[in-house]
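J.: prediction below, plus the sequence it came from.
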Amino acid sequence: MWTNDSMSGRGDLMKKQLLSLAAAVSVGLAANLAGAAELTAVSFGGAYGEAQQKHMIDPYMEKTGNKILFENYSGGVAELKAQVESGNVLWDVIDMEVIDLERACSEGLLEVFPQDQLPPGDDGTPAADDFSKEALANECGVGNIVWTVLYAYNHDTIQGGEPKSMNDFFDTKTFPGKRALRKRPQVNMEWALLADGVSKDEVYDLLATEEGQARAFAKLDTIKDEIVWFDSWSQAPQLLNDGGAVMVQSANGRFFAAIQQENKPFEMVWDGHVFDLDVWAIVKGTKNKDLAIDFVNFATGSKPLSGMPEVAYGPTRQSSYAYIDESVIPKLPSAHLDEGLKASSLFWADYGESLGEKFNEWLLK
């Protein structure tokens, strides 16, 4: 039988043990929290960054207790390269355009991402089958969103019916009126060859030749007198709204916002759209590689990706569509990949400067 004295002694001992345990737990928690605050992710800011914060960053922190410092950068690889080559790596995870990803990966500025560790979709589909093939095309990253350049028309101003193809964009007899294009060779050269009957698989191979370039310029000649040139995507919706052109080229987000938020009578045409992706990647030399992988696995999950349509970008996973309003899906570029052409950043890296010079010369003719 326990006496009062023995019980009192045991009580004092237990108190000391509990206090020691509490102190140890506190130290452990503090260490964990301190470690969790080290992950830094960078992206492009704006409405896109806000959507990522809402659907990727905040939910990840809430679920795991890990802290992410989410910062903006201006794109490109210069700052990334400076960090890696100096050994002073400040970033862990980076959102990149494909053209920059391919360069950074080839220069050893990024970690090879373990794509075989990506979780299945929420419907159980293996990641390799759930993601679009373009999303996993580069070993250094995982596709995050799909965006595109396409043209749209205004139901209130179009004549001759409803355009449905790239051929219609170049058909000024059936669809009279001005066409508005951004003043640069990118996309315009591809569109010209597509409208001239070149298959999507052959566009860039042909455009790499003098013959193909001449053919593209010749096709652009057929509508040159009807082209309104502009310099910024922000000008596109206004041109279409004010009747400055009956068909206008733009990044899909501009038209999406006008349709969804302003109820403009615009219709996007998906045939021949030229699409690309943004990709999550991990900076070479990060001290938080495992945590970075864990975050990318989460951020590219079915549910987080389903939030990107808020800013007109399509998810790279098929399983994400289960969470998206059915009325929105037809307005997303990821729902029309079969109708589009994947932009070739490698082509434009090799030929952009020379074609830019030829394009400017053509404008002056």
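T.: Now that the structure is in, tell me what you want to look at.
J.: contacts and neighbour counts: CA atoms only from here.
T.: Noted.
J.: correct me if wrong: residue 314 contacts residue 336.
T.: No - Residue 314 is beyond contact range of residue 336, at 9.8 Å (criterion: CA atoms under 8 Å).
J.: neighbour count winner among the two?
T.: Neighbour tally, residue 314 and residue 336, criterion other CA atoms under 10 Å: the higher count belongs to residue 314, 27 against 17.
J.: the residue nearest to residue 45 when sequence neighbours are not counted: neighbour count?
T.: In space, residue 45 comes closest to residue 72 once its chain neighbours are excluded; the distance is 5.3 Å by CA to CA, 6 or more residues apart in numbering. Neighbour count of residue 72, defined by other CA under 10 Å: 14.
J.: and residue 72, how far is that from residue 53?
T.: 11 Å (CA to CA, to the nearest Å).
J.: ranges for the helices of the stretch 251-365 of the chain?
T.: 252-262, 289-299, 302-305, 345-364 (DSSP state H, counting those that start in this stretch).
J.: adding mean neighbour count and distance to residue 167 as columns, could you present these in CSV?
T.: Output for the helices of the stretch 251-365 of the chain, formatted as CSV (neighbours: other CA atoms under 10 Å; distance: least, CA to CA, whole Å):
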stretch, mean neighbour count, distance to residue 167
helix 252-262, 18, 19
helix 289-299, 19, 39
helix 302-305, 24, 33
helix 345-364, 13, 21
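J.: can you redo those as TSV with distance to residue 245?
T.: Below are the helices of the stretch 251-365 of the chain laid out as TSV (distance: least, CA to CA, whole Å):
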stretch	distance to residue 245
helix 252-262	14
helix 289-299	40
helix 302-305	34
helix 345-364	19
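J.: second one coming, line it up with the first:
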Amino acid sequence: MRRSDLVLLMVAMIAAPARADDLTIVSWGGAYETAQNQAVIAPFAAETGLDVEVVVYDGSWTALAERGVPEGWDVIDMLADQARVACAQGLLLKTDPGALFAPEALADFTPFAPDGCAVPQNAYARVMAFDDRAFSGVKPTRIEDFFDTDRFPGPRAVQRSPDGILEWALLAEGVPPEQVYGLLSTDRGLRLAFRKLDTIRDDIVWWQDPATPAEMLADGRAVMAAGFNGRFFDMAQRERAPIDIVWDGRVIGIEVWAIAADTDAPDAARAFVQHAADPATMARLATQIPYGPTRRSAFDRIGINRDLGVPMRAHLPNAPQHVGRALVRDSGWYANTEDLRQRRFRDWLGDDD
């Protein structure tokens, strides 16, 4: 569907009477969904005249698979690796990217273009952050500092999961970013990563809720934390907590839009995905919340968050001005190693943890 076709479809939608079940969008809830509604969903509903309902799920492909995709779901916000698995399971509608976007638009996507089941929509990152009050002199500046308890003593808040921390362990061992996932695909790489984790085992405080690491830094339960850039941003900017983000070693994840295989509104779903992937729409979202656009042409459109008075480009994980090492989360590796990495992580934790 080209842009001209989208315009015609929107005209038809505006002319047609809206139904209560016109389009159901599945997202993650919280501040992210609020920003998404303001920047993406509400403008689409206003432009098309469609009734758009938003429902919340846990983000996993298994939520789609347990009883088939729940009836009425149309467009789903997913992590790229989860969409990859769901696509292979036949849970998502396959669409030719060339039918949705012109060649110049496809070339504008970064770090990768749409595929048959998913359209990249924003970038988030797993980052290291620290309590500025904990270090009066030298501050942490690189991912190696997360594992250096001599120079930077104190508890480290880490998700009770192998995700992200294994990449950091290899980076801290000097593995170049471009070799990390290849090495983690071997037994030697996994043993090296868990050996590095052994060096901070006694300093780890675990978290499960993504809101927790920022709270731990704010209330002094941890001096460093692994977590998501948006959560640290909110705690620092909205709550004025003395939290600093270290961009070195960031693991950039990509969220995508996918369409349920059994959607009752495929044309409206495709129109929404095109709207959401427009550079102006991506820029509006990034101005609301610090998740970066996945199209290069969107960056120059990102301005100041009016509620906070903060220029947002500096807080985006994929902003071109950030220095330090970065990895793009390898969706293929994550999709293919889920059972293996979870099993090895449980073995490392041991029965007493």
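T.: Looks like it came in fine. This is a predicted model, so every value here is computed, not measured.
J.: out of the helices of the stretch 251-365 of structure 1, nearest to residue 163 of structure 1?
T.: Counting by CA to CA, residue 163 of structure 1 lies closest to helix 252-262 out of the helices of the stretch 251-365 of structure 1; the figure is 15.9 Å.
J.: who's in contact with that closest one?
T.: Around helix 252-262 of structure 1, the neighbours that count as contacts under CA atoms under 8 Å, 6 or more residues apart in numbering are 147-150, 152, 233-234, 236-237, 264-266, 268, 311-313, 331, 333.
J.: can you flag the buried ones in these?
T.: Those of the contacts of helix 252-262 of structure 1 that meet the buried threshold are 147-150, 152, 233, 236-237, 264, 266, 268, 311-313, 331, 333, by 16 or more other CA atoms under 10 Å.
J.: select from these every entry located in strands.
T.: 147-150, 152, 266, 268 (DSSP state E).
J.: contacting residues for the residue positioned nearest the centre of structure 2?
T.: Centroid-nearest residue in structure 2, with CA atoms, centre = their mean: residue 124, separated by 4.0 Å. Residue 124 of structure 2 makes contacts with 228-230, 252-255, 290-292, 316-318, as judged by CA under 8 Å, 6+ apart.
J.: can you redo these as JSON lines with distance to residue 100 of structure 2?
T.: Below are the contacts of residue 124 of structure 2 laid out as JSON lines (distance: CA to CA, whole Å):
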{"residue": "228", "distance to residue 100 of structure 2": "31"}
{"residue": "229", "distance to residue 100 of structure 2": "31"}
{"residue": "230", "distance to residue 100 of structure 2": "30"}
{"residue": "252", "distance to residue 100 of structure 2": "25"}
{"residue": "253", "distance to residue 100 of structure 2": "23"}
{"residue": "254", "distance to residue 100 of structure 2": "19"}
{"residue": "255", "distance to residue 100 of structure 2": "18"}
{"residue": "290", "distance to residue 100 of structure 2": "26"}
{"residue": "291", "distance to residue 100 of structure 2": "23"}
{"residue": "292", "distance to residue 100 of structure 2": "22"}
{"residue": "316", "distance to residue 100 of structure 2": "27"}
{"residue": "317", "distance to residue 100 of structure 2": "27"}
{"residue": "318", "distance to residue 100 of structure 2": "24"}
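J.: residue 184 is in contact with residue 190 of structure 2, correct?
T.: Yes - assessed by CA under 8 Å, residue 190 of structure 2 is found in contact with residue 184 at 5.4 Å.
J.: can you work out which residues contact both of those two?
T.: With CA under 8 Å, 6+ apart, residue 190 of structure 2 and residue 184 have common neighbours residue 166.
J.: buried residues in the lengthiest helix in structure 1?
T.: Across structure 1, the longest stretch assigned as helix under DSSP state H is helix 4-36. Residues of helix 4-36 of structure 1 classed as buried by neighbour count (16+ other CA under 10 Å): residue 36.
J.: any idea how far the aligned partner of residue 232 of structure 1 in structure 2 lies from residue 96 of structure 2?
T.: Using TM-score structural alignment as the criterion, residue 232 of structure 1 maps onto residue 209 of structure 2. Residue 209 of structure 2 sits 37 Å away from residue 96 of structure 2, going by CA to CA.
J.: go on, residue 33 of structure 2?
T.: Distance of residue 33 of structure 2 to residue 96 of structure 2, computed by CA to CA: 27 Å.
J.: where do the helices of the stretch 51-200 of structure 2 begin and end?
T.: Along the stretch 51-200 of structure 2, the stretches classed as helices by DSSP H, counting those that start in this stretch are 62-65, 80-88, 97-100, 103-108, 165-172, 180-184, 187-198.
J.: out of the ones you listed, deepest packed?
T.: helix 165-172 (a mean of 24; mean count of other CA atoms under 10 Å).
J.: and it, how far out from the chain's middle?
T.: 19 Å (CA atoms, centre = their mean, to the nearest Å).
J.: do the same with stretch 105-118 of structure 2
T.: 16 Å.
J.: with stretch 121-141 of structure 2 instead?
T.: Computed by CA atoms, centre = their mean, the separation of stretch 121-141 of structure 2 from the middle of its chain amounts to 18 Å.
J.: most widely separated two among the buried ones among the contacts of helix 252-262 of structure 1?
T.: Farthest pair in those, by CA to CA: 147 and 264, 20.4 Å.
J.: if we can go back for a sec, TSV please, covering the helices of the stretch 51-200 of structure 2 and showing distance to residue 342 of structure 2.
T.: Below are the helices of the stretch 51-200 of structure 2 laid out as TSV (distance: least, CA to CA, whole Å):
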stretch	distance to residue 342 of structure 2
helix 62-65	16
helix 80-88	15
helix 97-100	33
helix 103-108	35
helix 165-172	11
helix 180-184	13
helix 187-198	12
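J.: closest to residue 25 of structure 2 out of those?
T.: Closest approach to residue 25 of structure 2 among the helices of the stretch 51-200 of structure 2 (CA to CA): helix 62-65, 13.4 Å.
J.: rewinding a little: what sits against the residue nearest to residue 45 of structure 1?
T.: Contacts of residue 72 of structure 1 (CA under 8 Å, 6+ apart): 42-45, 49.
J.: aligned to it, what sits in structure 2?
T.: When structure 2 is aligned by TM-score structural alignment, residue 72 of structure 1 is paired with residue 56.
J.: what's the neighbour count on the equivalent of residue 209 of structure 1 over in structure 2?
T.: By TM-score structural alignment, residue 209 of structure 1 lines up with residue 186 in structure 2. Neighbour count of residue 186 of structure 2, defined by other CA under 10 Å: 11.
J.: for residue 186 of structure 2, give its distance to residue 89 of structure 2.
T.: Residue 186 of structure 2 is 26 Å from residue 89 of structure 2, by CA to CA.
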